[in-house]
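Colleague: coordinates only, sequence not included:
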């Protein structure tokens, strides 16, 4: 069975392209080959080039690993800032109820108005 192709929104495709370009530029600034970066994040050189092309088929964790290894600031902050954002997000998510229920509808009165 073939892998289902994901079709990103326009904004997601643009974000993937921007991040891929930034990863490639940072890799070249370090004079690393795609194979060098791939070895550092545990993927093949082909996967690195796929990331740099902005392909939506690469796992988001792999893309973020590549970005972090080449020194890109994710979400506009350094590693300590990311840790703070993560904790803040986890604290806020913990406040969300574990289940969402549909609102209850009133008792069915068979259309009677009294």
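Modeller: Yes, it's here. Keep in mind the model is a prediction, meaning the values are calculated, not measured.

Colleague: all contacts plus neighbour counts: C-alpha atoms, from now on.
Modeller: Will do.

Colleague: Can you give me the neighbour number for residue 67?
Modeller: For residue 67, the neighbour count with other CA atoms under 10 Å is 22.

Colleague: ok, it touching residue 74?
Modeller: Yes: when contacts are counted by CA atoms under 8 Å, residue 67 is listed as touching residue 74 (7.5 Å).

Colleague: For this protein, which helix extends over the most residues?
Modeller: helix 10-29 (DSSP state H).

Colleague: Next SSE downstream of it?
Modeller: With elements assigned by DSSP states H and E, the helix or strand that comes after helix 10-29 is helix 34-41.

Colleague: Which elements pack onto the longest helix of the chain?
Modeller: helix 45-52, helix 60-69 (3 or more CA pairs under 8 Å, 6 or more residues apart in numbering; DSSP states H and E).

Colleague: Put this next to the first one:
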């Protein structure tokens, strides 16, 4: 059976390209060469090039190794931490308290009063 891969959404391609660029800049700020960085990550220079270009076929584990080498691996814990939409959907599914409107009781009567005719 052949494996079918769906093309990524255009917005995902932009996000991956931006992530790759941020990782490249982080590497350059630390004055780490591409050769040394790929060696520390345990990947080929070609894989590093593809990652820094934001190719969608790069495995998440490769990104994790890059973050680890750069000392940024704690940033991965921030992903999807605050699921605001999920909480709102969950709150909508909670049972709603039913509000009952009752006629206010008068302090002098024991029950509802009947209207008097004039």
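Modeller: Alright, I've got the coordinates. Predicted model, so just to flag it, every value in this text is computed and none were measured.

Colleague: check contacts around the residue nearest to residue 21 of structure 2 when sequence neighbours are not counted.
Modeller: Spatially, and ignoring its direct neighbours in sequence, residue 21 of structure 2 is nearest to residue 52 (5.7 Å; CA to CA, 6 or more residues apart in numbering). Each residue near residue 52 of structure 2 by CA atoms under 8 Å, 6 or more residues apart in numbering is listed here: 17, 19-21, 23-24.

Colleague: What residue in structure 1 is paired with residue 52 of structure 2?
Modeller: Matched to structure 1 by TM-score structural alignment, residue 52 of structure 2 sits across from residue 52.

Colleague: In structure 1, point out the residues matching stretch 91-102 of structure 2.
Modeller: Under TM-score structural alignment, there's no match for stretch 91-102 of structure 2.

Colleague: Off-centre distance for stretch 79-93 of structure 1?
Modeller: Between the centre of stretch 79-93 of structure 1 and the centre of its chain there are 15 Å (CA atoms, centre = their mean, to the nearest Å).

Colleague: which residues make contact with it from outside it?
Modeller: Against stretch 79-93 of structure 1 from outside (CA under 8 Å, 6+ apart): 73-75.

Colleague: Mind listing what's buried along that stretch?
Modeller: Neighbour counts over stretch 79-93 of structure 1 (16 or more other CA atoms under 10 Å) mark no residue as buried.
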